[in-house]
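>>> coords please:
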Amino acid sequence: MQSRLRRPFLFAFAALTLSLTLALPSQAQQPESVEIQLLSISGWRGQIEPVAVAGQGNVGGAAVIESYWQADRAGNPNTLALGAGNSFGTSPPISNLFQDEPAILALNRLGLDADTLGNDNFDGGIAYLQRLVTMAQFPFVAANLENVDANLIGVAPYRIFETGGVSIAVIGVTDPEAPSLVFPGNFGSITVTAPAVAANYARDAAAREGAQVFVLLTDLSLDSVEDGVASGALADLADRVTGFDVILGGHSDIQYSGTVNGALVVEARSEGLSYARTSLTVSAAGEVTDAGTEFVVPLATAVTPDAELTALVASYRDRLAEQLSHVVANAGGAIPLRDACGQAEARSCESLAAGVLADAMRLVYGSDFAIVNAGGVRADITCPAQDDPADFCPAASPRPFPITAGQIEAVLPFGNLAATAEVTGAELRAMLENGVSAMPALDGRFPQVSGLCFRYDIARPAGERVLDAVRQAADGACSGAAIDLSAAATYTLTANDFMAAGGDGYARLTHGLLLREPLDVVLTRHLSSAEGIMPVLEGRIVCVSSGGVACPVSVGAPAAVFGSPVRISPPSTGDGGLAE
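Below is the predicted model of the structure:
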């Protein structure tokens, strides 16, 4: 996929140049245009090992990308390598369990020139982030982090690079919603200001310092691309800034390159499943006259992986193999994160993996109900059917469906604790309302539940959508007694400590609050006592529409109603997803 951006010279300038050349034949010719190359990754999240992709084999991983980038740099030494934020955080176990040290060491070896900061970078808090910023051999840029200097050393609004005789300003901005997406307090006293205002201000400052080309890095991403038209926060930002040549962003796993408001906007796939190779033609006057992007799928079979990074990754894997490769349980079928409506991150409908986690949270502590935000669950519970070199699973086989300690770490990379509390029916309703408030937009606050089933009207105003709720029966069916959602009723609830502290827009839980065990311990205990577990979709989350806004559509499943749960077994093919 390519997109081109052309800015022709003014005819008057061309004519003047020609006349001067004719009049002064002995004068040196104007310098030729310079080709600048930008290599960029989006939402890499510490994916230092290749990912197994159906039909393509192993894709990405630090050693493979480095081999591609070495070839790219050999083809054009006038190259900058850039990250669009979230290059670490929410990482797979091989990086996460070593506090993301492997990710930073890999990025150093990749020769990253600059990166910006996204919400995932703050998952461990300020001290955690500072250690990684200090370890990095490249700068971090973020222009809209007010009071950042009082919290972090080594973060600047922008950096200017001299490449091929061209002064290139690389400016960064962070998603203003980022503080609500991490544990409260993880941003310290940093305030995230309006990204477009900060970006324009930083661009003007860089221009005064002599910058000629302007590149914006951001973790803001696209929601969709329809008929070539991009929509979402990244496109909105492009509409609101001026004077930028390239805007590199995204962590939504949407691949896009196109011109928005005069800038070339680029988002590559996440986790290194593709990277963007952007070429800029810069005139002698410092103007970008041509720009285009190609997306590269870094296939492991196409190159010899970099030896130094291969050895680095192997050293960390060897240290974890014994700890994470043992099987803690076997399931009777695949337990995918992908929800009943086909959304990979369980942010639109009921999910088997998130439902099993919610069941574990409720049953281990004997609470009435459990709610977990979809953003807190990050992988399938069962090992994949296709062998993946990045996991800690046995060789792939459709049956049995093993669950290893490493897979549970992949499901729960944040180190969250279980939290139990007492809530009134009104508070329970408010939690459900918050969970569906962003629909139909996909959001990490979407609630996956246990012990209850609820209906909501997607067309009603946010805060007024929840219609009713019932308890689950002993067999899981949504046929139990009605739940009183008024202030007169009181229930026990299990959530995670992120939600309990007010994360993702949930109200803080205070009454009878107890912080319990790590969620990976809770899930392991539940699975170990439920050998052969084979969950089914039970209609726990039912969307209706009174008009104007459509509900997400179930994939291969009829609409669920109370008293008539959707009983769908996982596919026997073991492909990690729901049958379509």
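>>> C-alpha from now on. contacts and neighbour counts both.
Will do.
>>> find the residue at the geometric middle of this structure.
H251 (4.6 Å; Cα atoms, centre = their mean).
>>> make sure that one is indeed in a strand.
No. The assignment for H251 (DSSP: H, G, I helix; E, B strand; the rest coil) gives coil, which keeps it out of a strand.
>>> look up the closest residue to it, ignoring the ones flanking it.
Spatial nearest neighbour of H251, excluding adjacent residues (Cα to Cα, 6 or more residues apart in numbering): G43 at 4.4 Å.
>>> another for comparison:
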Amino acid sequence: LRTAFIESAYAETDALLSASMELLGEDANVMVTSDHGFAPQWLSVNGALVMQQAGVTPGEASGNCRIPDDVDPATVQAKICATGASANIYVNLIDRDVPGAVAEEDYDAVRQQIVDAFTNLTDPDNPDATVVDEVFLKEDINDTLGVNAVHPSRTGDVVVILAPPYQFDAAEPGVVISPSTFFGQHGYMPDLVDLDANINLHGTFLASGPAFLEGTTLADVRAVDVAPTAAFLMGIPGPANASGSILYDALADGESLSELTIISISDYHAQFAPLSGSPDSFDDENAPGVSAQLGGAAYLLPWFDHFRVESQGPSLFLSANDVIGATPPLSAFFDDMPAIEIMNAFGTDVAAIGNHHFDVNYEWFIDLMPEADFPWLAANIVLGDDATPIALPVDGATPAAETGAPWAPTAMLELDGMTVGVIGITTLDTPRVTREGALGPYVMLEPIPVVNRYAEELRAQGADIVVVIAHEGATAGTLSEPTGPIVDIADASVGVDTILGDHSSQQVLSLRENGTLLTQNPARGYSITRTRIVIGTESGEVVYKTADYHLPWNISVEPDEAISTRVAELTTDIEPILGEQVGVAENPILRSDNCGGETGRLCESLIGNVVSDAMRFSYDADFAITNSGGIRADLTCPATDNPDDFCAADLEANAITRGQVLGVLPFGNVAVTVDISGVELKELLEVGVSASPAESGGFQQISGLCITYSTDLEPGSRITNAVRQADDGSCTGDAIDFSESATYTVITNDFSASGGDGYPNFSERMVTLGLLDEVVSGYLAGDTEALVAGDPIEPAIEGRITCEGADCPAPV
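Presented below is the predicted three-dimensional model:
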């Protein structure tokens, strides 16, 4: 019966394929694939009963992926979710799962109970048979046949794989092993093959049509390779998260094609420590989702190396990042030398210059340039007409004599028979978002004519591929339909194959109408983009381009030993200072604002209130105003311990350390006071809301006053009301006099007071005070009468900044 059933399935499949091929015709390219193979089975394992007998559950669950009936969920330590021969077992972990039954300190012990129960499982009727093939802990599932098979939240804490003829489905209640009602099953180890026993878990791949070679057998085709190959044949970009390869070896013209892989991250800012992200999003309050670590220097390099190995031709790691400036303490404390050191370790081939490279001034950046093992590019930052060139060679880059700058405009790279031209571009915002005079004798040029001019020159010099690495970004829109300055550059580009954007934190994969492929990532290594450009080796012309992005989860990834060691050394050097706790909060104080802006540049924010209050109360000014672009991180320690930060694992919840404060305020800014008139105060406040509803680093966080503004009014005339804050923080104080005769003492930072972010330049009148991070640390430690040392702070959104208008950012 089983034989006849299986033979009939084969016959039915053959008939379906035959009919399909006849309907499609000879000119169609067809791929037939399955995601897995099959194995015969005839016995069912009752995983729920195994869990009960191991003492993990108080009873036998009556269905798959369920807890036992009529029991308190808080007494169930784990549940099993099985399909075929595979089972994911999820521990009911306190503070991760609802309601939670297992404390963190008991997590490994409970997992070991489960591992032991399944590892020692035997079949009473067949005591010599292997029932369980493999038992994995979640973090041990790494590379499975060339694919990372672990998911941060969906993969079980323990994974069990049975051996044929055993499987989990349709088990008999109350019996550990019983006869099965199925003929065949999947879910076994994917490399399991025993043809004599009719076992073959390899998937099927067949291809036919004019694009494919005839009579060719390919080894190691993966399911993830099918979609990229299909997209290539259709001439469309591949899936946004495609992880496989184009099957050139299967193609009739495969030998005449050459592929370039470009690996990129955006706005890295020396984020050596891992970040945190949620792999799933749930609306149900009883399923809050799981936070997992991703990125971080030591974990990013293995991801880069994975894509280098995956490439089917030469590969490049290109950076348009702010490599230096606005960096966390691990780099900033050492004059940002570690930032360049890590970029060298990443194998950076070429880097564009970011605006933060001039945070101190141009001389500081020029002194750091030779420390890089790669050339720096900025085609649109050139020496002013009346300035004297500063000589500094940049190895491996096009000579920069025509720009008068010590950095090159372009680089030409010879890679395995293809020539790649790279153009560097820096945001036009640079003079506005840096200190006045930071660029020295250098001036900015409009990027579009610069890009097109150098693209034409590089083509004339023999470039097969032209790439722009631009420290300029998208500011709105969607993944495939972004908007913003980088989109304008891409749409106006001529002769450019791909542009790697930066500067803003947005994911972009967009093939523009002119054929330019535009990509960009969220900041600080939160995602990696892989761009692939294919050229015909005979014509030398680009025939295809695609890009996909990937979240670099840390689970199952072995961190790079050299980078881990270096980060640990840096941490050890400054831990005694930056690990000191200076305060604590009742609740987390994040960088994000009240309107959901992750970078806090849309609305009033808790962290902005704390920083501005610290400034005002520390120096008894009338008002405090600070730019949101100067606030760069969360203030409170993260809930998940991270050995690379400055929050010890045994600190109380929502602790604040000096290292956290320095991460929030990494620029080394100084608090300054300025005596100004009411007219000047209004001018200053108008700048802060001029870009709304768009995000802006110049958006202000304020203390001592409350303002109302309207986006329906023209920038420069948007403030409609302003009052002082009452002693209780409410917006019920006296109206503020914006007349010339009124005078106020305002405390801000030296960047804003010197004209940064478009604010009025008060540098000749400002009085320099303490370092801003030390001001905030002292305030949190109780150095002012506003806070009592040791008492938790509990900032609130008080309505300090209210927007009125049709397109105001909406509170969340």
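>>> about what we covered before: ok, the residue nearest to the centre of the first structure - contacts?
S42, G43, W44, N86, D219, L220, S221, E267, R269, S270 (Cα atoms under 8 Å, 6 or more residues apart in numbering).
>>> kindly report the same for A346 of the first structure.
L337, R338, D339, A354, A374 are the contacts of A346 of the first structure under Cα under 8 Å, 6+ apart.
>>> just give me the match in the second structure for it.
Superposed on the second structure with TM-score structural alignment, A346 of the first structure falls opposite G600.
>>> same thing with R240 of the first structure?
For R240 of the first structure, the residue aligned by TM-score structural alignment is A492.
>>> name the SS class of the closest residue to its match other than its chain neighbours, please.
Among residues not flanking A492 of the second structure along the chain, I448 sits closest, at 6.7 Å (Cα to Cα, 6+ apart). Following three-state DSSP, I448 of the second structure is assigned to helix.
>>> now do I448 of the second structure against A490 of the second structure, distance only.
8 Å (Cα to Cα, to the nearest Å).
>>> also T571 of the second structure?
T571 of the second structure is 41 Å from A490 of the second structure, by Cα to Cα.
>>> higher neighbour count, these two?
A490 (27 against 20; other Cα atoms under 10 Å).
>>> name the helix or strand for that one, please.
helix 485-492 (DSSP states H and E).
>>> just checking, what packs against that helix?
helix 447-460, strand 517-520 (3 or more Cα pairs under 8 Å, 6 or more residues apart in numbering; DSSP states H and E).
>>> buried stuff in stretch 481-489 of the second structure?
P482, T483, P485, I486, V487, I489 (16 or more other Cα atoms under 10 Å).
>>> with respect to A639 of the second structure, which of those residues is nearest?
Comparing these against A639 of the second structure with Cα to Cα places P482 closest, at 33.4 Å.
>>> to which residue of the second structure is M135 of the first structure aligned?
Checking TM-score structural alignment: M135 of the first structure goes with E371.
>>> what about the aligned partner of D305 of the second structure in the first structure, how many residues nearby?
Matched across to the first structure, D305 of the second structure falls on Q70, judged by TM-score structural alignment. By other Cα under 10 Å, 15 other residues sit near Q70 of the first structure.
>>> hang on, Q70 of the first structure in a helix?
Yes. Counting by three-state DSSP, Q70 of the first structure is part of a helix.
>>> spit out the contact partners of it.
Applying Cα under 8 Å, 6+ apart, no residues contact Q70 of the first structure.
>>> switch to 10 Å and redo it
N76, P77, L110, G111, D306 (Cα atoms under 10 Å, 6 or more residues apart in numbering).
>>> kind regards, and thank you for your time.
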